[in-house]
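A structural model of the following input is requested.
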Amino acid sequence: MVKATVDLHLHTTASDGATSALELVHQAAAMGLKTISFCDHESIEGYKQALETAEELGLELIPGVELLTMHEGREIHLLGYYVDPDSPVLNSWLKELREDRNVIAEQMVDKFNKHGYDIKFERVKEIATDNVAIGKNHFLFALIEAGYINTKDEIIHILRDYLAQHGLAHVDFSKNPYYEAVEIIIECGGIPVLAHPGLIRDDHLVLDLLRHPKLGLEVYYYYLGPDAEKLRQRYYTLARERNLVMTGGSDYHGRFSPDVKLGQVYVPEGVVAQLKAQVALREKGVLKSG
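Just a heads-up that it's a prediction; the model follows:
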């Protein structure tokens, strides 16, 4: 097996990961990773917290973010790499999105309550901590803590029947249209990338989501199940055919995703060079920001 040196899709406690940004850079450096990116949901805070330590460890930390967006009634995840972490536009927008997501989260707690799950929004918010967008893992932790979840099968049941889009406790997040989010990432200096296309399970929709000429595709992703390599190959071929920037990573969440390990999916080092080339072209004005 080829040793992984790149993981561009990690989550910290700045969103729904279980490991702090500082802990994660130490873990990544210790296992021999060279380049990583935190793609926390609606947050760039983990990058800010860990950048200095990463540099001291000789670890390249690329600024990144993951956004929940909506496109034609479907929730779509969008990544943004090399966004300017000091951009007032970016930081104000992300703060607003976090607040909007937490309004939705309170509505979801009400739905859980109506279905017999006695959890409190205040506790879910405490689990997430301040200034964090409440996500699925925070709900799961609250349900485990309250004694409603005791097995892996029960976790799957809650994810599938309650937290998935159209689930019994789900509320759509409609305040971040997909193509508007793409444009804001570009405005803030970033490279927008469609996340884990294999989880969309609709290649016609994937093609529609790649209409914008500046979009990249997350090709190397740690899909669970027997079709993982087939999915990676499918989207590698699509990216090659369309000359798209490719990215990849494990989508590591720490103990919130025990089946997924840091650096578990192989991502070629050339992916980082490709991203940097896109940034350089934009800085030279070859690729316009708008």
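
hey, let's count contacts and neighbours off CA atoms from now on
Fine.

first-to-last residue distance for stretch 64-77?
Here the two ends of stretch 64-77 are set 13 Å apart, with distance taken as Cα to Cα, to the nearest Å.

the chain: strands as residue ranges?
Listed from the start of the chain, the chain has strands (DSSP state E) covering 6-10, 35-38, 60-71, 74-81, 191-194, 216-221, 246-249.

mind checking which of those is nearest residue 163?
Taking Cα to Cα, strand 74-81 is the member of these nearest to residue 163, at 12.3 Å.

who does the closest one touch, helix- and strand-wise?
strand 60-71, helix 178-187, strand 191-194 (3 or more Cα pairs under 8 Å, 6 or more residues apart in numbering; DSSP states H and E).

from the chain's centre, how far out does stretch 153-160 sit?
Distance, stretch centre to chain centre, for stretch 153-160: 20 Å (Cα atoms, centre = their mean, to the nearest Å).

could you list the residues in contact with that stretch?
Around stretch 153-160, the neighbours that count as contacts under Cα atoms under 8 Å, 6 or more residues apart in numbering are 136, 140, 149, 167.

flag every buried residue along that stretch.
Of the residues in stretch 153-160, those buried by neighbour count under the rule 16 or more other Cα atoms under 10 Å are 155, 158, 159.

which residue is nearest the centroid of the chain?
Centroid-nearest residue in the chain, with Cα atoms, centre = their mean: residue 66, separated by 3.8 Å.

one more, please, to line up against the first structure:
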Amino acid sequence: MTDKIYDLHCHSTASDGILSPSEIVQRAHEQGVQSLALTDHDTISGLTEARRQAELLGVEFINGVEISTSWENKVIHIVGLNFDENSPEMTALLAKQAQLRLNRALTIGEKLAKAGVANAFEGASALAKGEVTRAHYARYLVQIGKVANENQAFKRYLSQGKSCYVKAEWCDIPAAISIIKQAGGIPIIAHPLRYTMTARWIKRLIADFKNWGGEGIEVSGCGQTADQRQLIARWANEFELLASVGSDFHFPCGWVELGKSLWLPENVTPVWSQFGDKPKYLQNTCKS
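From the prediction side, this is the model:
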């Protein structure tokens, strides 16, 4: 639909990525990304650094965040794009989410101690530049030799149903949508096919999201089949949602890369078609 390369979903060390905000922008630039949103989990602490680097490189930078929410006893991620980062409502929500995340991280550390892993919170904290997440615990478990890789850490300790899993009590989807929109942004369902749900349940989620005022859905991501992308595109049109794109990049690997294969089918309406209506929050520094 466009020759311009967008990536509107990625993570830095402000949450559970391994590259700093400026390194994320640098890598995106090297991969040919011309318009980038940094969407760390429940925090906007990396936006200033990322924007500064984007200005230096001539990359169009868009404010972003990925808010954790609860729906039908499942964690659903809602991306907010192109919002005012100084919104008091957004600031208050993210402060509450940060406290919930800290409480969860401390409880995970306590459970790991009972499982024979002492000082796990301190170890995970040393690996985190921002908030401590399950990903940091997984990396710590690899570092101390408890598991061979991060996937094994989740399978053995950290996934739902395992001994050290702690359920998070996140905000609900209507609250996330409302606050993103109050901040002038666009709320989007992240990676709809990555939740452990049938197509029927995913459509129920999308219907609720739309009814609550949601505006977009991630149609394009790394590692999709053509059929999967077309399926989400059909849902976008059925529910009259804007189509977004995002690699969900956390760290360099072979199958997920900034800007990789993030094209949209021709028959959807791209989310960036609405950015012009909100110029206050779009940092358009692209010099090309």
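
which residues touch the residue nearest to residue 91 of structure 1 when sequence neighbours are not counted?
Residue nearest to residue 91 of structure 1 in three dimensions, not counting chain neighbours: residue 85, with 7.5 Å by Cα to Cα, 6 or more residues apart in numbering. The neighbours of residue 85 of structure 1, taking Cα under 8 Å, 6+ apart as the test, are 44, 48, 63, 91.

quick one: the helices in structure 2, in order.
Counting by DSSP state H, residue ranges of the helices within structure 2 are 21-30, 47-57, 88-114, 120-127, 134-143, 150-153, 173-182, 199-211, 226-238.

so for residue 71 of structure 2, which of those sits nearest?
helix 173-182 (6.9 Å).

and that closest one, which stretch of structure 1?
Under TM-score structural alignment, the counterpart of helix 173-182 of structure 2 in structure 1 spans residues 178-187.

mean shift of that stretch relative to structure 2?
Here stretch 178-187 of structure 1 is compared with structure 2 after superposition; its mean distance to the aligned residues, by mean Cα distance after the TM-score superposition for structure 1, is 1.5 Å.

now do the buried residues in that stretch.
Of the residues in stretch 178-187 of structure 1, those scored as buried under the neighbour-count criterion (16+ other Cα under 10 Å) are 178, 179, 181, 182, 183, 184, 185, 186, 187.

got it, and stretch 253-263 of structure 1?
So for stretch 253-263 of structure 1, counting by 16+ other Cα under 10 Å, buried means 253, 254, 256, 260, 262, 263.

next: stretch 206-213 of structure 2.
Neighbour-count burial for stretch 206-213 of structure 2, counted by 16+ other Cα under 10 Å, picks out 206, 209, 210.

next one: that stretch to chain centre, how far?
Centroid displacement of stretch 206-213 of structure 2 relative to its chain, using Cα atoms, centre = their mean, is 19 Å.

likewise for stretch 125-141 of structure 1?
Using Cα atoms, centre = their mean, we find the averaged C-alpha position of stretch 125-141 of structure 1 to lie 15 Å away from the chain's own average C-alpha position.

for residue 49 of structure 1, the count of nearby residues, please.
Residue 49 of structure 1 has 14 neighbouring residues, counting by other Cα atoms under 10 Å.

which residues touch it?
21, 22.

try it again at 7 Å.
Applying Cα atoms under 7 Å, 6 or more residues apart in numbering, one finds that residue 49 of structure 1 lies in contact with residue 21.

looking for the alignment partner of it in structure 2.
Here residue 49 of structure 1 is matched to residue 49 in structure 2, going by TM-score structural alignment.
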